[in-house]
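Asks: Would you be able to build a 3D model of this:
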Amino acid sequence: MDTVYLDNAATTQLDIEVISAMHESMQTNFGNPSSTHAFGRKAKAALENARKSISALLHVPSSSIVFTSGGTEADNTAINCAVRDLGVTRIISSKIEHHAVLNCVEFLDLENRIKLDFVNLDEHGSVDLSHLETLLKSDTDSKTLVSLMHINNEIGNILDLKAVGELCHTYAAYFHSDTVQSVGHYEMNLSQLPVDFIAVSAHKFHGPKGAGFMYVRNRAQLKPLIHGGSQERELRAGTESIHNIVGLQKAMELAYANLEKEATYIKSLKSYFISSLKEAISGIRFNGHSGDLDKSTYTLVNVSIPLSQAESDMMLFQLDLKGIACSKGSACQSGAQLGSFVLNEVYGKNLDYPGLRFSFSKYTTKEELDYVVSTLKSLSTSKASG
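Replies: Okay, the predicted model is just below:
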């Protein structure tokens, strides 16, 4: 087996139908959607058709969808606009958020623009909802934004959006959630969820990089962060990338049209992978709730094999040599050659062994997983004996 790609939490392979839709759009929708001539009107129609399609899948008005370059821009826009335009002076978040959120809220705190509180996590890295309520109760005079991701991108833990949203509503707080790892993989009826902002990125569900959107429940009070033209109803200036947005639309339509079938298939792969790893490698640990199919996303597992940091780093290199793509954690941090900040935060001194993240897609096969398990077993056995 030449290559096995198990880093789908970082990015996914483009669906062939998405490529076709984007190719057609690049050929036929090359006009500027802000132009008033026929070419511009055609591009504008494609843009608004994508917005309507996406909003229908999420059960919200099309006016609540603001196209962005991806999840990072959507997260930053939501958080900064909440502070600047909605009068938020306090943010409650967690220390294992994606850096698109974590670095943003820490920067605002450093500039003394907000007071930052971190909610406690349990021994598996899940948010302590009782502590969240305590934090919300502790300062009802300040306008508060709660920013907590739906699915953790490293350990896969799932947050109860409804429970958190209801807590926020009870204490008149705004709620923002990074849903980059969940939209396209889970049904999302935002008309029934008390969430004020979400962030989405197309390349997490077989769409193109450089395309995403922000959902805003009530955009009336918001002003643009990027100034220029009147695109995106004056909330995000810059000529829209029509072919990428069409790709996002197509990827999302495909994801939800085939959701049940593909989710069932990928869940079976994850279950098989977990049982195979347990049988093959003694002492393996599944980090967070990633070994629990009910409490974590079906798209990834994060495991620690009884090896030293140096051996684990070499393991990642050797897996790459054998054509296996996985990661130590978030792709945004991999270039720094650091251990997972998420695992360090969750386990602290109890983090005996570094973690490896394997993430799946509809293109993953059982035969590929067999190859990965046998390779891991061989490498871990040779390390142990050496």
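Asks: CA atoms for contacts and neighbours, from now on please.
Replies: Noted.
Asks: In stretch 359-373, which of the residues would be classed as buried?
Replies: By 16 or more other CA atoms under 10 Å, the buried positions in stretch 359-373 come out as 359-362, 364, 368-369, 371-373.
Asks: Report the separation between the two terminal residues of that stretch.
Replies: Distance between the two ends of stretch 359-373: 14 Å, counting by CA to CA, to the nearest Å.
Asks: about what we covered before: out of the buried residues of stretch 359-373, which sit inside helices?
Replies: Those of those mapping onto helices are 368-369, 371-373, per DSSP state H.
Asks: Sequence B follows; please return its structure for comparison with A:
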Amino acid sequence: MTIHYFDHAATTPMHPDVARAMLEVMQGPGGNSSSMHAFGRAAKLRLNRSRDVISAAIGCKPSELLFTSGGTESDNMAIIGAARAMRRRGRTHLITSAGEHHAVLHTCEWLAKEEGFTLTVLPVDPAGRTSPEQVRSAITSETALISIMHGNNEVGTLQPIVEIGSIARAAGVLFHVDAVQTLGWFDYRLREMPVDLMSFSSHKINGPQGVGALYAATGTPLDPLQHGGSQERKRRAGTENIAGIVGFAAAVDICVNERKKKQPFMDELRKRWIELLHDHAEVPLIMNGSEQEHLPHIVNISFIGVDTETMLMNLDMEGIAAASGSACTSGALERSHVLRAMGLPDEQIQSAVRFSFGLGNTMEELEDAARKIGLIVRRIRNNY
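Replies: Predicted coordinates for the structure are as follows:
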């Protein structure tokens, strides 16, 4: 059976060059970067070089980049750490949107329930966009932090983070951006952007799982969540994952070098996929998300009249990997909270499938996959 992996928004295959860089570390002599001997100094050198590569790629100082275990930890560190630090300044109000990843939404809700913060969850429009004016209206004298993602992981919609960040900065409010899905697609220059905190994850850009980073601009109030050693400038205790961090840096370096040719190809791949599905699916199709402001590699499509879970099960049997939404919640058989936040009709929500593309996908394989989907839709409609 030919396999088609169209779930790169969940996780991406590791790039061979990344694997080679990590293997060199794992097969070499061990070394703790906090140790003073030669093995420790060698590990520290790898750590520093990796931090230099990634910070240069996103346009910040190396000292402003903290390594974490992934996007969820980066989101938690940013939101909880900044909220607690700002509480000491009399700021106890948080703002986010209903379309955020649960790593942000659930963290904000936990702070409201367990630590007494007040929370405003802003609506999104039918395209999944957050209104900067609604952000402005929600800010009070007690607002500590605004957290709005850059690119949505379910529908690919891009948010106006520069405009929202400018509003936050003018009001003296910290601004956090979940950029887990957008790293590798944008030329970030964080030192020039009105962003105080930004979260990243390695495994969305063909790097290893279990590694991420948090950008924290110089001077940003941020309480550590982990205590122990003095790693990461005393902001995240614990021995660093040197092999994973080296792999992350290698993946970022590849992204920087390949972005200009990769992004146009993904745009064409996405466009062609939509055309092919219209040709083969034989049911009404609706694209969910923004038609103009979207990531190049994610497309969310409702196959009207075809249940999402039934569709995904049949896709899997035909060797096609897709998703119903976030990989963190799709296994729970929940309908997408993002699509509900967008106010879409039930028939659209209950038939939505996310396809996401990346390393290894080709124009040629789309033809075969679209033909299989046509057969699947006919099989489901005919109940056999």
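Asks: And the buried residues of stretch 359-373 of the first structure, which two are furthest apart?
Replies: The span of these, defined through CA to CA, is set by 362 and 373 at 18.8 Å.
Asks: re earlier: could you export the ones in helices among the buried residues of stretch 359-373 of the first structure as CSV, including distance to residue 70 of the first structure?
Replies: Output for these, formatted as CSV (distance: CA to CA, whole Å):
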residue, distance to residue 70 of the first structure
368, 30
369, 30
371, 33
372, 31
373, 33
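Asks: Can you show me the strands along the stretch 251-384 of the second structure?
Replies: Ranges of strands in the stretch 251-384 of the second structure, per DSSP state E, counting those that start in this stretch, are 285-288, 298-303, 320-321, 352-356.
Asks: Out of the ones you listed, flag the one nearest residue 106 of the second structure.
Replies: Minimum separation from residue 106 of the second structure across these (CA to CA) falls at strand 352-356, 22.2 Å.
Asks: That closest one to strand 298-303, inter-axis angle?
Replies: On the basis of axes from the mean of the first three to the mean of the last three CA atoms, to 10 degrees, strand 352-356 of the second structure is oriented at 150 degrees to strand 298-303.
Asks: Around residue 133 of the second structure, how many other residues sit close by?
Replies: Neighbours of residue 133 of the second structure under the rule other CA atoms under 10 Å: 11.
Asks: er, residue 382 of the first structure actually
Replies: 10.
Asks: Just give me the match in the second structure for it.
Replies: Using TM-score structural alignment as the criterion, residue 382 of the first structure maps onto residue 379 of the second structure.
Asks: One more: residue 98 of the first structure?
Replies: Alignment note (TM-score structural alignment): residue 98 of the first structure maps to residue 101 of the second structure.
Asks: Name the residues of the lengthiest helix in the second structure that come out as buried.
Replies: Ranked by residue count and defined by DSSP H, the top helix of the second structure is helix 242-280. Neighbour-count burial for helix 242-280 of the second structure, with 16+ other CA under 10 Å as criterion, is recorded at 242-256, 262-263, 265-266, 269-270, 273-274, 276-278, 280.
Asks: which residue is nearest the middle of the second structure?
Replies: residue 180 (2.5 Å; CA atoms, centre = their mean).
Asks: can you confirm that residue is in a strand?
Replies: No: per DSSP: H, G, I helix; E, B strand; the rest coil, residue 180 of the second structure lies outside any strand segment and is coil.
Asks: how many other residues sit next to the closest residue in space to it that isn't next to it in sequence?
Replies: Nearest-residue entry for residue 180 of the second structure: residue 200, 4.5 Å, with adjacent residues in sequence omitted and distances by CA to CA, 6 or more residues apart in numbering. When neighbours are counted by other CA under 10 Å, residue 200 of the second structure registers 27.
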